[in-house]
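>>> Here is a sequence with its predicted model. Questions after.
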Amino acid sequence: MARLNLLEETRFEKLPVSVFENPKAASLHVAGRIAAIIRKKQDAAEHAVLGLATGATPVAVYAELVRLHKEEGLSFKNVITFNLDEYYPMGPDAAQSYVSFMNDNLFDHIDIDKNNVHIPDGTLKLEEIPAFCLAYEKKIGDLGGLDIQILGIGRTGHIGFNEPGSAPNSGTRLVTLDDLTRRDAARDFGGKSFVPTKAITMGIGTIFKAKEIVLMAWNRKKASIIKKAVEGEISSEVPATYLQLSDNVEFILDKDAASLLTRFDTPWLVKDCIWDEVLTRKAVIWLANTLKKPILKLTEDDFNNHGMAQLAVEKGPVYNINIHIFNKLQHTITGWPGGKPNADDSQRPERAEPAHKRVIIFSPHPDDDVISMGGTFIRLVDQQHDVHVAYQTSGNTAVWDDDALRFVEFSIDFAEKMGMPQTELHMLYNNMRSFIEQKRPNQVDTPEIQTVKGLIRKGEATAGARYAGLEDDHIHFMALPFYETGKNQKNPVTNADVQITIDLLQRIKPEQIFAAGDFEDPHGTHIVCFNIILQAMAVLRETEAWAQDCWLWMYRGAWLEFETHEIEMAVPLSPQELEKKKYAIFKHQSQKDRAVFPGDDSREFWKRAEDRNRETAKAYDELGLAEYEAMEAFVRWKF
């Protein structure tokens, strides 16, 4: 019976999928499978032939293999490896090369014979590549094929660098990279313009010959493409769908990567559900959006025809369900994000008391505050709350080099006009310009350039916060140490980061905190900064009474928005307030027109914010609620 239930639950899935609680648990599982193959081959006095991948996804797998080698004696002397791909052209010593990646994450830490390591050669002449690719295929074939091939998946659906349009029988070859793939790699190269346009990749046909194929994916960024790969039709537009044709494949996912699969996203379509408040709200809003009907116009037939008959029977009549969800949504709307004084707050998202709250808005980068919640920021100040803003990082890696030079040029001109000494400024400027003219992609800036770029972001953030109504003593620059590396790869979080946050929280003792909850930012900074806040609050909640009564609200907007069913507080903005929010964003001039790391959204940040705020308001309107110009949305974190 359990097997039948599982088959029904996964009936939309066209290949085997295993879902783990988190990436670490999944990575340990995959590493264990690889280790078992190696040991089995050792016992038979045979070579284990491994197909390996690069990128962030397999890092924890390689870390566990290294641990097994060092702590449990797992030997790699009988292992032969073939990597999926390499950028072209690419020197093996370059920081972005997959040779460097594999050495740093695996090969330099185990007892593998380097002669048994095979990675496509990014230094070949163009005319040499076809012969190299044929030889690469032949080596794999002569060894009896790959015992296991591990894969990641790109957001285009590529496996290896087999981009959309690749044939299912393709072999190892030179390919042109998709623009989205290059945008995703931009952070590693210091900008998309520095990302190679081509790569040498193992073909889909080569991958198919492996005795086992394991595709891994972590986090919500991959959820959309995973749904297409697992549940979609086989198509050259999503090369990973070809894996549906293999009898030897398994997808290993964490919960976030699996979140859009039918059994998790709309489970009422495949199984009986426990209809709690959260699932009911999600299902009713989904049904209204699917049918393009206001909530109060949904009928019993609508429920029955879309997998929700059980809900209608258990919680009905249907109209009562509709009224209940409509009222819940209506109660999320408030013009008083800090709570409405002297009002009944039993149906409001925030507490009425204290009437004037101490508030900290944490901003991971120096512009996330106004981009994501600028209207609410201004509203909180206007409603006389004691608002502080805390910029957690300097943001100094996201300033163009020519902007840094321009600001120093201004300083030189200013000093000259004021009759001030200029010798040291000229020397600084000449050193900066000389460095920038010879700067390699992703090379770490000199300390002086880092300082100038950080001051540019600081000045812009100060201007934005002042525009929102804050005095300078309520504007805090934390410069958390984890970030201050001068490069895109940041340091691990330490107690110093947490202690700086604890000190600020203890000084202000807020009743209300706002923090960035959109973890899709390509820098990875938002989730790090959010976790630092959680660590600090965990310490404070053990000893401080104020911390136990402090509420934490998550905002989004720079990279994505909350789904309607997730929203717990929606703050409407008038056309004038939306315009004022835009002016606050405009204070961040170094991020306007063209940001250094824009992600895969070509819109400027002010335009993203405007469009998303209007889309949130439109979503409420289409569900039958009041029509507003724009809305900022928040979800409360439950400690």
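Done, it's in. Numbering: from 1, shown residues only.

>>> From here on, just use CA atoms for contacts and neighbour counts.
Fine.

>>> check contacts around Lys41.
Under the criterion of Cα atoms under 8 Å, 6 or more residues apart in numbering, the contact partners of Lys41 comprise 47-48, 78.

>>> separation between it and Ser75?
11 Å (Cα to Cα, to the nearest Å).

>>> pretty sure Val214 is in a strand, no?
Yes: for Val214, which was evaluated using DSSP: H, G, I helix; E, B strand; the rest coil, the result is membership in a strand.

>>> second one coming, line it up with the first:
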Amino acid sequence: MKSTSVKANVDIAYKPVGQFEETRYEKIHNVIFTDSNHASIKVAEEIAALIRKKQGQNKTCVLGLATGSSPIRVYEELVRQHKEEGLSFKNVVTFNLDEYLPMEKSNIQSYHYFMHEHLFNHIDIPSENIHIPDGTLAPEAIVAYCLAYDKKIKEFGGLDFQLLGIGRTGHIGFNEPGSHYNSGTRVITLDHITRVDAAPSFLGIDNVPRKAITMGIATVRKSKRIVLLGWGQNKADILKQTIEGDITSHVPATYLQNHDNCTFVLDTGAGSELTRNKTPWLVGACKWTEELKAKAIIWLCENTGKTILSLTDKDYNDHGMAELLLEEDSYDLNISMFNKLQHSITGWPGGKPNADDTYRPERATPAKKRVIIFSPHPDDDVISMGGTFDRLVEQGHEVHVAYQTSGNIAVSDTDARKYAEIAMQIQPSDKAQQIIDAIAHKSESEVDALPVRKLKGNIRRGESYAATRYVGLQDSNVHFLDLPFYETGTIKKNNLSDADIAIMKDIITKVKPHQIYAAGDLADPHGTHKVCLDAVFGALEELKSEPFLKDCWVWLYRGAWHEWDIHEIEMCVPMSPAQVLKKRNAIFCHQSQKDGVMFQGDDAREFWMRAEERNRGTANKYKALGMSAYAAMEAFVRYKFN
């Protein structure tokens, strides 16, 4: 396979999705897979092959390992190969990239705990071969320790393979912006964005350490082979800067451009901003599918500041899109795109009764549809599609809301204790007192006791009922699925299981919907949306032969982090100012998620603010393209499973 860098010396044949083009923009070899699961398995296979090769040579295999969510699936596959295929780690020596400071090894947030939980406890690596920076060091011992860490790596002959993730600041390990090209293992002060990203795991940014020990840039770049993992749309911008930008200390990962055996392994979301994916017509000849035409025309409007119908041949020619004019002139292209967008707009998300639906996004029949809105957390329904939800109820459809998880970890101890104390005032009980005592004496890294988790889940349930009643839905149409994968009491969740799929199948079979709405927002920083969407897809796959699903359409919405690109949107539901306000009030029903919610990612605004800005932004984009002006719009993409 041809690489983007003549320096790359790839040891395993990665097979990315689509055609991999060498472009003048890219400075680091990279491959893109349709999903991170497949990509992770391929990386694990490379590591396993290296271990076996070294075993055959009677040599030690020295691995540099990373933590965080990105490598988890790689470690799972290595554990599987150990248990099912006899892969031994007795000849493996590992050096981890980093550790928080201060940090006890027993703390569930420590990287020592992470590595043993995900890898070391499940393989046959000798304990003396494991090296993880020590987060318990006294200040006066740190310098000597860091020098010894680098020395020990050198004594083992250097790192044969270094696995990396990337932070949104462009850090590798904890080498934050400003890190020097020749830096060694050392203590570093963490960037605010890094601490914000870590905040969910620590249940708030105030609990995130401000310092860490990290391998340095020089230590990492001396590795014989480097593979960096990048998953999800929220990493797309920094990966574009890293792969296509200039080498700069402001984005430390760009130093990898000078490594002669480095590969970035990405999924489609992470690679979406690369020039060859975002604007391939600027790279070379394209296969002009209808989707790519739509994407290019929207991009052209944004870059020229013109509406669709005002674009000219010159605009197409001046912006690298002359190929499009070989078969169609600009007038026909413009009209086709204008009609596509116009036909996506509807005030009848369930279909307009007794109307010609030829150019409408939804069917006219049946006039009254059975609808399931799947909500990963107990507020995603109103945050992401509250206006559409209200419209479906108002227009007489049989709407059901199914909350896939309890959302209990997003309730603060302060709120939970407040409710328990109110319960004690109404009717004193041992159970309420136990909850109060459990919260009062809970240590920083302790998992909530089961009664506390149940109370937090009930708080979310009560708020959900308040919101659904506000939009006029009967309580009997509100379902709390409490999918088992979520109920661990920690940020780390279990894998999706047959039990989760069975619960999903049961509610779908019970309702027999004509419409399903599900969260397609894969930028969710703590991953629950991805698992919940997989649960929807898994249930539909097992049920697709059922006759009632032949007449079921699935619409995907996005949440608080990203919106669909305009060219992707297949249904867009406008909202009036009054409906925007009603949606806001429905979100306000979720009081435990207001004012400093723990899982807001890098955006300090509350969810209702983000939702309104996103909905206004979609309406403004439609208006800028020449469509009618609306106060706000909610967007959907159809998923075709049958």
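Arrived safely, thanks for sending. Just so we're clear, the structure is a prediction, and the values are computed from it rather than from any experiment.

>>> Post the TM-score for the overlay when you can.
Comparing the chains after superposition, counting by TM-score structural alignment, normalised by the length of structure 1, produces a TM-score of 0.94; 628 aligned residues with a Cα RMSD of 2.1 Å.

>>> and the contacts of Lys41 of structure 1 as JSON lines, adding neighbour count, distance to Phe161 of structure 1 and secondary structure?
JSON lines is the format used below for the contacts of Lys41 of structure 1 (neighbours: other Cα atoms under 10 Å; distance: Cα to Cα, whole Å; DSSP: H, G, I helix; E, B strand; the rest coil):
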{"residue": "His47", "neighbour count": "20", "distance to Phe161 of structure 1": "27", "secondary structure": "coil"}
{"residue": "Ala48", "neighbour count": "25", "distance to Phe161 of structure 1": "24", "secondary structure": "strand"}
{"residue": "Asn78", "neighbour count": "18", "distance to Phe161 of structure 1": "28", "secondary structure": "coil"}
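
>>> can you redo these as JSON lines with distance to Pro337 of structure 1?
As requested, the contacts of Lys41 of structure 1 are arranged in JSON lines below (distance: Cα to Cα, whole Å):
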{"residue": "His47", "distance to Pro337 of structure 1": "64"}
{"residue": "Ala48", "distance to Pro337 of structure 1": "60"}
{"residue": "Asn78", "distance to Pro337 of structure 1": "63"}
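
>>> And the residues you listed, which is closest to Arg351 of structure 1?
Among the contacts of Lys41 of structure 1, Ala48 lies closest to Arg351 of structure 1 (Cα to Cα), at 62.0 Å.

>>> ok, Asp565 of structure 2 - how many residues close by?
Each residue near Asp565 of structure 2 was counted by other Cα atoms under 10 Å, and the total is 12.

>>> That one -> structure 1?
Taking TM-score structural alignment, the alignment pairs Asp565 of structure 2 with Glu563 from structure 1.

>>> gap between its match and Ala199 of structure 1?
As for Glu563 of structure 1, its distance to Ala199 of structure 1 is 37 Å (criterion: Cα to Cα).

>>> Same check on Ala619 of structure 1?
According to Cα to Cα, Ala619 of structure 1 and Ala199 of structure 1 sit 42 Å apart.

>>> Please say which of these two ends up with more neighbours.
Under the criterion of other Cα under 10 Å, the comparison of Ala619 of structure 1 against Ala199 puts Ala199 first, with 23 against 17.

>>> what's the counterpart of that one in structure 2?
In structure 2, Ala199 of structure 1 lands on Ala212 (TM-score structural alignment).

>>> State whether its match is indeed within a strand.
Yes: the assignment for Ala212 of structure 2 by three-state DSSP puts it in a strand.

>>> Nearest residue to it in space, please, no chain neighbours.
Tyr100 (4.1 Å; Cα to Cα, 6 or more residues apart in numbering).

>>> again, but for Val238 of structure 1
Once its chain neighbours are removed from consideration, Val238 of structure 1 has its nearest residue in Gly157; the separation is 4.7 Å (Cα to Cα, 6+ apart).

>>> quick one, what contacts the one you found?
The neighbours of Gly157 of structure 1, taking Cα under 8 Å, 6+ apart as the test, are 163-164, 225-226, 229, 237-241.

>>> for it, helix, strand, or coil?
Reducing the assignment at Gly157 of structure 1 to three states with three-state DSSP gives coil.

>>> Quickly note the distance from it to Leu180 of structure 1.
Gly157 of structure 1 sits 11 Å away from Leu180 of structure 1, going by Cα to Cα.

>>> Glu610 of structure 1 too?
As defined by Cα to Cα, Glu610 of structure 1 lies at a distance of 24 Å from Leu180 of structure 1.

>>> More neighbours: these two, which one.
For Glu610 of structure 1 versus Leu180, the count of surrounding residues by other Cα under 10 Å is larger for Glu610: 21 against 15.

>>> circling back to that earlier point, trace the residue nearest to Val238 of structure 1 over to structure 2, please.
Gly157 of structure 1 maps onto Gly170 in structure 2 when the alignment is built from TM-score structural alignment.

>>> how close does that match sit to Ile238 of structure 2?
When Cα to Cα is applied, the distance between Gly170 of structure 2 and Ile238 of structure 2 equals 6 Å.

>>> Could you do Ala438 of structure 2 as well?
The spacing between Ala438 of structure 2 and Ile238 of structure 2, counted by Cα to Cα, is 42 Å.

>>> what's near enough to touch the match of Ala199 of structure 1?
Residues in contact with Ala212 of structure 2 (Cα under 8 Å, 6+ apart) are 98-102, 135, 174, 187-190.

>>> and Ala438 and Ile238 of structure 2? which has more neighbours close in?
Ranked by neighbour count (other Cα under 10 Å), Ala438 of structure 2 and Ile238 place Ile238 first, with 23 against 17.

>>> what do we get in structure 1 for the more buried one?
Across the two structures, Ile238 of structure 2 finds its equivalent in Ile225 of structure 1, going by TM-score structural alignment.

>>> what do you get for Asn58 of structure 2?
Taking TM-score structural alignment, the alignment pairs Asn58 of structure 2 with Ala45 from structure 1.

>>> secondary structure class for that match?
When the structure is split into helix, strand and coil by three-state DSSP, Ala45 of structure 1 lands in coil.

>>> Pull the number of nearby residues for it.
The number of residues packed around Ala45 of structure 1, counting by other Cα under 10 Å, is 10.

>>> tell me the strands in the stretch 1-150 of structure 2, going along the chain?
Residue ranges of the strands in the stretch 1-150 of structure 2, as given by DSSP state E, counting those that start in this stretch, are 30-33, 61-65, 92-96, 98-101, 130-131.
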